[in-house]
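Asker: sequence plus predicted model, see below.
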Amino acid sequence: MRIGVLGSGGMAEALGGKWVAAGHEVVIGGRGRQRDLADRIGARAGTVDEARAFGDVLLTAVPADVALEVLGDATGKVVVDCTNSVAPGFVLDEPEQARRLARSGGDVVKAFNLCHVDVWRTPEPVFQGRPLGVPLCGDSPEALHVVARLVRDAGCAPVLAGGLDRAALLEAAAAFVIKLWVEDQDVRSLFPG
């Protein structure tokens, strides 16, 4: 699969690295650090425009407030939205971020937004013998299928969680859980299996 990663921070490194290791072609697009990052994970480096043009799948690995601008026209692309628009006080700054990104024309799937970047850096994200579940919200069955494959290639289990109208619930859950993590609460106890 051809993946354009828009951004060169922690999520770009963690997910891009997993996808390179799984055999995907990845271009890291950024404005500075992308060359070092691409060399570290075995990807190619380019500008944001080059990464966008290269990828059939685009990962928005940038701050939420600039994601739509960086994404640009994504018509015909699968867009993986891992952003969280969380403002001071751990409240949602931009409710329905995923729907906002759908203005790009791409088939947006909200995914990879519930865990801290360190979880994605884990070589095998398996907890209590079970692979980490990654909720996916999107309207396109084809895009959901593509992103489910990328979830499995990252060592996780895809969880189909509904259409893009449910992505706002994932975004709110992220704001809720991030505050608890920052307060050093054990969020795992909230969802015992």
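Answerer: Perfect, thanks for sending it. Numbers count the residues shown, from 1 in each chain.

Asker: switch to C-alpha atoms for all contacts and neighbour counts from now on
Answerer: Will do.

Asker: pull the longest helix from this protein.
Answerer: helix 167-182 (DSSP state H).

Asker: what does it rub up against?
Answerer: Under the contact criterion C-alpha atoms under 8 Å, 6 or more residues apart in numbering, helix 167-182 has outside partners 84-86, 89-92, 95-99, 110, 113-115, 135, 137-138, 186-187.

Asker: strands - which of those residues land there?
Answerer: Those of the contacts of helix 167-182 mapping onto strands are Val86, Val91, Leu92, Lys110, Pro135, Cys137, Gly138, per DSSP state E.

Asker: could you dump those to a markdown table with neighbour count?
Answerer: Formatted as a markdown table, these follow (neighbours: other C-alpha atoms under 10 Å):
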| residue | neighbour count |
| --- | --- |
| Val86 | 22 |
| Val91 | 17 |
| Leu92 | 20 |
| Lys110 | 29 |
| Pro135 | 21 |
| Cys137 | 26 |
| Gly138 | 26 |
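
Asker: got another, please set it beside the one above:
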Amino acid sequence: MRIGVIAGQGEIGGALAQWWTQAGHEVVASIGDAGATVQEAAVFGDAVLFAPEWGAAHDALDLAGGALAGKPVLDATEPPPSESGLEQLALWSPDAHWVKALNTLPVSVLDARRGRDPMLAEFLCTDFADARATASQLVRDLGLAPMFAGGADRAWITETGPLHMREVDIRDATAYLAAALDGTR
């Protein structure tokens, strides 16, 4: 698969680009001021990882232009505690097929757990079947276990809620998800 990566200076964009390349995907990355332009990465990808710093997210979408329309876009941003980043991104770029993914744990944990039993669960939230299928495959290609957590309205549980920064094995993922949803927003 062709993957475009739009990321800031954080570690996640570079690490995922490297791991997907190792898994056999073609990757074009715009990371910080290095690599391709945001628009080049957006145009290139059949799927796009979107991981800029939150304060630069709107500008990055402007730079992508309409290149995200109809594509699965994996949102790995870290929004402020008071808002749902996925829902805000969907308002700013409504034609993209947004899926919240790969935002719950730091690179060090992902790297230590990739491909190891018990597999690490990676929670996904989306309203788009194609985005869910694509993100699930890309998560599996990283050696992690995708776990569907619901639609965009549930993204808060991984962004700032009870599943954020929680290392969960796939065997326990259903119980952790149920407990997260029992709480109130």
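Answerer: Looks like it arrived, so ask away. Everything numeric in this text was worked out from a predicted model, so none of it was measured.

Asker: TM value for the aligned chains?
Answerer: The TM-score (TM-score structural alignment, normalised by the length of the second structure) is 0.79; 164 aligned residues with a C-alpha RMSD of 2.4 Å.

Asker: what do we get in the first structure for Gly50 of the second structure?
Answerer: Heads up, residue 50 of the second structure is Phe, not Gly. Under the alignment (TM-score structural alignment), Phe50 of the second structure maps onto Thr60 of the first structure.

Asker: that match contacts Leu6, correct?
Answerer: Yes: in this structure, Thr60 of the first structure is within contact of Leu6 by C-alpha atoms under 8 Å, at 5.2 Å.

Asker: which of these two has more neighbours?
Answerer: Leu6 (29 against 24; other C-alpha atoms under 10 Å).

Asker: dump the ones in strands among the contacts of helix 167-182 of the first structure to JSON lines, plus distance to Val182 of the first structure.
Answerer: Formatted as JSON lines, those follow (distance: C-alpha to C-alpha, whole Å):
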{"residue": "Val86", "distance to Val182 of the first structure": "13"}
{"residue": "Val91", "distance to Val182 of the first structure": "13"}
{"residue": "Leu92", "distance to Val182 of the first structure": "16"}
{"residue": "Lys110", "distance to Val182 of the first structure": "23"}
{"residue": "Pro135", "distance to Val182 of the first structure": "22"}
{"residue": "Cys137", "distance to Val182 of the first structure": "25"}
{"residue": "Gly138", "distance to Val182 of the first structure": "29"}
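
Asker: so of the residues you listed, which two are at opposite extremes in space?
Answerer: Using C-alpha to C-alpha, these reach their maximum pairwise distance at Val91 and Gly138, which is 22.8 Å.

Asker: nearest residue to Gly143 of the second structure in space, ignoring adjacent ones along the chain?
Answerer: Gly115 (4.1 Å; C-alpha to C-alpha, 6 or more residues apart in numbering).

Asker: could you report the neighbour count for that neighbour?
Answerer: 16.

Asker: can you pull out the helices in the second structure?
Answerer: Counting by DSSP H, the helices of the second structure are 11-22, 38-44, 57-64, 85-92, 107-113, 129-141, 156-159, 173-182.

Asker: ok, and what's touching the third one?
Answerer: Contact with helix 57-64 of the second structure is made by Ile6, Val38, Gln39, Glu40, Ala42, Val43, Pro52, Leu89, Trp92, Ser93, as judged by C-alpha under 8 Å, 6+ apart.

Asker: from Pro192 of the first structure, how far off is the spatially most central residue of the first structure?
Answerer: The residue lying closest to the centre of the first structure (C-alpha atoms, centre = their mean) is Cys82, at 2.9 Å. As judged by C-alpha to C-alpha, to the nearest Å, Cys82 of the first structure and Pro192 of the first structure stand 24 Å apart.

Asker: please apply the same query to Gly9 of the first structure.
Answerer: 32 Å.

Asker: check Leu58 of the first structure too.
Answerer: 33 Å.

Asker: ok, the residue nearest to the centre of the first structure - contacts?
Answerer: The neighbours of Cys82 of the first structure, taking C-alpha under 8 Å, 6+ apart as the test, are Leu59, Thr60, Ala61, Lys110, Ala111, Phe112, Asn113.

Asker: PyMOL command to pick out the buried ones of those residues?
Answerer: Those of those that count as buried under 16 or more other C-alpha atoms under 10 Å are selected in PyMOL with:
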select buried, resi 59+60+61+110+111+112+113
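
Asker: which among the contacts of Cys82 of the first structure gets closest to Asp165 of the first structure?
Answerer: For the contacts of Cys82 of the first structure, the nearest to Asp165 of the first structure is Lys110 (10.3 Å; C-alpha to C-alpha).

Asker: tell me the counterpart of the closest one in the second structure.
Answerer: Aligning on TM-score structural alignment places Lys110 of the first structure opposite Lys100 in the second structure.

Asker: show the contacting residues for its match.
Answerer: Contacts of Lys100 of the second structure (C-alpha under 8 Å, 6+ apart): Leu74, Asp75, Ala76, Leu86, Phe123, Leu124, Cys125, Thr126, Ala152, Ala155.
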